[in-house]
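*Asks:* how would this look folded up:
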Amino acid sequence: MRFPAARFLATALLGVALLGCGGPGAGAAAAPTTVKDITVTIKARTVTPPPSRIDVTKGQRVRITVTSDVADQAHVHGYDKAAVLRPGVPGTIEFVAGQSGLFEVETHEQELQLFQLLVR
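*Replies:* Predicted coordinates for the structure are as follows:
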């Protein structure tokens, strides 16, 4: 059975288009494009909201904003990201969660746990 040239070309182009949908990373979950905003306040050594575990997706952008009533430093362990905290002035840490695992986020001077970041 012979295909007319136009039909063959149309079939070939459809195949190429479908292959394009299955390029590198096909079958893998797409990286989220949203930013995970996490806001924490420290007043009189009390963390609000109380420390908990926060889930994010590997590859997601994370923005942590911390406001403290005393000078300190907020730090994300494992990522080596930090922000200097001045009293009453929000400090921000922003990064892409590129490695999976459970990471502590805490202050250095007051030694307060702010939360745990779970990257899956």
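*Asks:* drop to CA atoms for contacts and neighbour counts, all remaining ones
*Replies:* OK.
*Asks:* For the chain, which segments count as helices?
*Replies:* Ranges of helices in the chain, per DSSP state H, are 5-21.
*Asks:* next up, for comparison:
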Amino acid sequence: MSGTRKKALLKVIILGDSGVGKTSLMNQYVNRRFSNQYKATIGADFLTRDVNIDDRTVTLQIWDTAGQERFQSLGVAFYRGADCCVLAFDVTNAASFKSLDSWRDEFLIQARYVFELLK
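*Replies:* Next up is the predicted model:
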């Protein structure tokens, strides 16, 4: 029976300002590919990668969300069901680092809201 264990799925969302490299981070981790060309994410996109944790296969569903303010309202819907987030910033852009508090707080608010609904 141990060979028929259900595969775990974890939803991970990458958050941060526009242009900090969220898409590049996701593509590098999942596909081992990097591109110097910048193309803004509209809404959100995701890729998956299987990892082994304690002899168990876990599928990471990694969501790349749009960092532009005009798409941030869409991003809130993608927080739903997230198990964790990765906060991304550009080391050459201090403002993108300062924005991390806002990204974290919004994630925690949305996560708490979903948790309260499930009680």
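*Asks:* what TM-score comes out when they're superposed?
*Replies:* After superposition, the two chains reach a TM-score of 0.28 (TM-score structural alignment, normalised by the length of structure 2), with 54 aligned residues with a CA RMSD of 4.3 Å.
*Asks:* Give the buried residues for the helix ranked longest in structure 2.
*Replies:* When structure 2 is parsed with DSSP H, its longest helix is helix 100-118. By neighbour count on 16 or more other CA atoms under 10 Å, the buried set for helix 100-118 of structure 2 is Leu100, Trp103, Arg104, Phe107, Gln110, Ala111.
*Asks:* now these as a markdown table including distance to Val86 of structure 2?
*Replies:* Formatted as a markdown table, the buried residues of helix 100-118 of structure 2 follow (distance: CA to CA, whole Å):
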| residue | distance to Val86 of structure 2 |
| --- | --- |
| Leu100 | 10 |
| Trp103 | 10 |
| Arg104 | 9 |
| Phe107 | 10 |
| Gln110 | 15 |
| Ala111 | 14 |
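*Asks:* Tell me the one of those nearest Ala77 of structure 2?
*Replies:* The closest of these to Ala77 of structure 2 turns out to be Gln110 (CA to CA; 8.9 Å).
*Asks:* surely the closest one meets Ser73?
*Replies:* No. Gln110 of structure 2 is beyond contact range of Ser73, at 11.9 Å (criterion: CA atoms under 8 Å).
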